[in-house]
Each structure stands twice: as structure tokens, then as C-alpha cells.
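Enquirer: dropping the sequence and predicted coords here.
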Amino acid sequence: MDRQRLHARLVERFEADRDVARIVAREATDLADRGVYEADFDESLGVEIVITNLADAPDGSTLAERWNWWLGALELSHGAYQRFRVRPDVV
């Protein structure tokens, strides 16, 4: 996972606050580094996978809401994703 590239794409695609994008990019990198996504889906977690899935979140969602929405879906289907959520008190 290229954290800097993901950060830039999050800011560009979702017009996100740079600090929030940094937090989401860090969580995505941690998720990729732990290999949880790769174990569940048989592919490495990459920048475009994150962007595509966050784009599916409900319209009007903030970046943190989009991230947590996607992780909630992953948690329901596979488990072990809760720890990568962005806490509201952090953003």
C-alpha cells in the first residue's frame, strides 16, 4: 500500500480534509500490513480498491464515514475489521 498515493487520492476524489485523509490512509496501510484483507479476498489491498469501495458509500458521507461504512460491511461479512475503524473523537 502506497500511503502517500492513497492520501493524495482520498483528498482529490472525496475532497477530504487532509488530516482526516492522513488518518484513513494510515488505517488502510495498517490493514494492508496485517494481511487481513489479502487473506479474505486473495488479493493485496491497494489504493484503487480502497477508492472504489469508499465511492460506494452513501452520498453525502464524510471520508471517515465512508471508511467506517466499508469496514462495517467487511466486519459483517468476514470479521476482524473493527480495529481498523476511525474513531469519531479522532477526526
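Expert: In hand now; what should we look at?
Enquirer: use CA for all of it now, contacts and neighbours both
Expert: Fine.
Enquirer: quick one: contacts of stretch 54-72?
Expert: For stretch 54-72, contacts defined as C-alpha atoms under 8 Å, 6 or more residues apart in numbering pick out 10, 14, 16, 20-21, 24, 53, 81-82, 84-86, 88, 91.
Enquirer: how far off centre is stretch 50-58?
Expert: Put simply, stretch 50-58 sits 9 Å off its chain's centre (C-alpha atoms, centre = their mean, to the nearest Å).
Enquirer: second one coming, line it up with the first:
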Amino acid sequence: MNGDPTDGFDVEAVVAGLERFGGSALERRTVGRCVSDLADSGRYAEDAGIELTPDHVLDQLADAPDGGPADRWNWWIGSLEAAYGGYTAFQVRRFG
């Protein structure tokens, strides 16, 4: 991958988009930090071959069976852990 994997990545767009899943502002910001960490790592693009964008993240979370932002994020991260391994560091462990 050339350049910084977070060039142009808009974490605030993710945080704003998480409002559709409910949860508190603190929960959404916590998920936003985890998204930022994943974007910084460049790992998703390397493993999945798909650019990590705010819209892509929100689309993936919309596919989760249910729950607030942290539940949905952890569901997606769990699926990435099962597929590729090494994603548990990006889980939300607690907020608030």
C-alpha cells in the first residue's frame, strides 16, 4: 500500500453515521476510536483487499443482526477475526 492508509479517512463521518444505530455519544466516539485504529493499521485493506472508508464501515455495521454501535462493531470485528485472525485488538471492550 502506498502512502498513509488514513489519508482522507473521515472518522467524524463514521461517528455521525453511527447515530442510526442508537447508543450514547460516548459509545459512538469509542467505536470511532476503534475505527480510527483499524484505519491507521492498514490491516483491513491488506487482508480484505477493500479500502476502508466510512461508508464501507457503516455498511458492514448495518449488516449486523442487532444492537448498538459497539455491539455491531464487535460483531464485525469478530467476523474479521474468524476470517483473518488478529482483529481482537480492535474490539470495544468498554465505554463509559
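Expert: That came through, no problem. All values reported here derive from a predicted model rather than from experimental measurement.
Enquirer: which residue ranges of structure 1 form helices?
Expert: Assigned helices in structure 1, in chain order: 3-14, 18-34, 36-41, 47-55, 63-78 (criterion: DSSP state H).
Enquirer: what's residue 22 of structure 2 aligned with over in structure 1?
Expert: Under the alignment (TM-score structural alignment), residue 22 of structure 2 pairs with residue 15 in structure 1.
Enquirer: how near is its match to residue 7 of structure 1?
Expert: 11 Å (C-alpha to C-alpha, to the nearest Å).
Enquirer: buried members of the contacts of stretch 54-72 of structure 1 into PyMOL, please.
Expert: Selection of the buried residues among the contacts of stretch 54-72 of structure 1 in PyMOL, burial being defined by 16 or more other C-alpha atoms under 10 Å:
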select buried, resi 10+14+16+20+21+24+81+84+85+86
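Enquirer: grab the most central residue of structure 2 for me.
Expert: By C-alpha atoms, centre = their mean, structure 2 has its centre lying nearest to residue 35, at 3.8 Å.
Enquirer: I figured that one was touching residue 11, is that so?
Expert: Yes: contact criterion C-alpha atoms under 8 Å: residue 35 of structure 2 and residue 11 qualify, at 7.2 Å.
Enquirer: what lines up with residue 45 of structure 2 in structure 1?
Expert: So, by TM-score structural alignment, residue 45 of structure 2 is matched to residue 38.
Enquirer: what residues are up against that match?
Expert: So residue 38 of structure 1 contacts 32, 44, 45 (C-alpha under 8 Å, 6+ apart).
Enquirer: go again using 6 Å as the cut-off
Expert: Applying C-alpha atoms under 6 Å, 6 or more residues apart in numbering to residue 38 of structure 1 gives the contacts residue 44.
Enquirer: and it, how far from residue 81 of structure 1?
Expert: Taking C-alpha to C-alpha as the measure, residue 38 of structure 1 falls 12 Å from residue 81 of structure 1.
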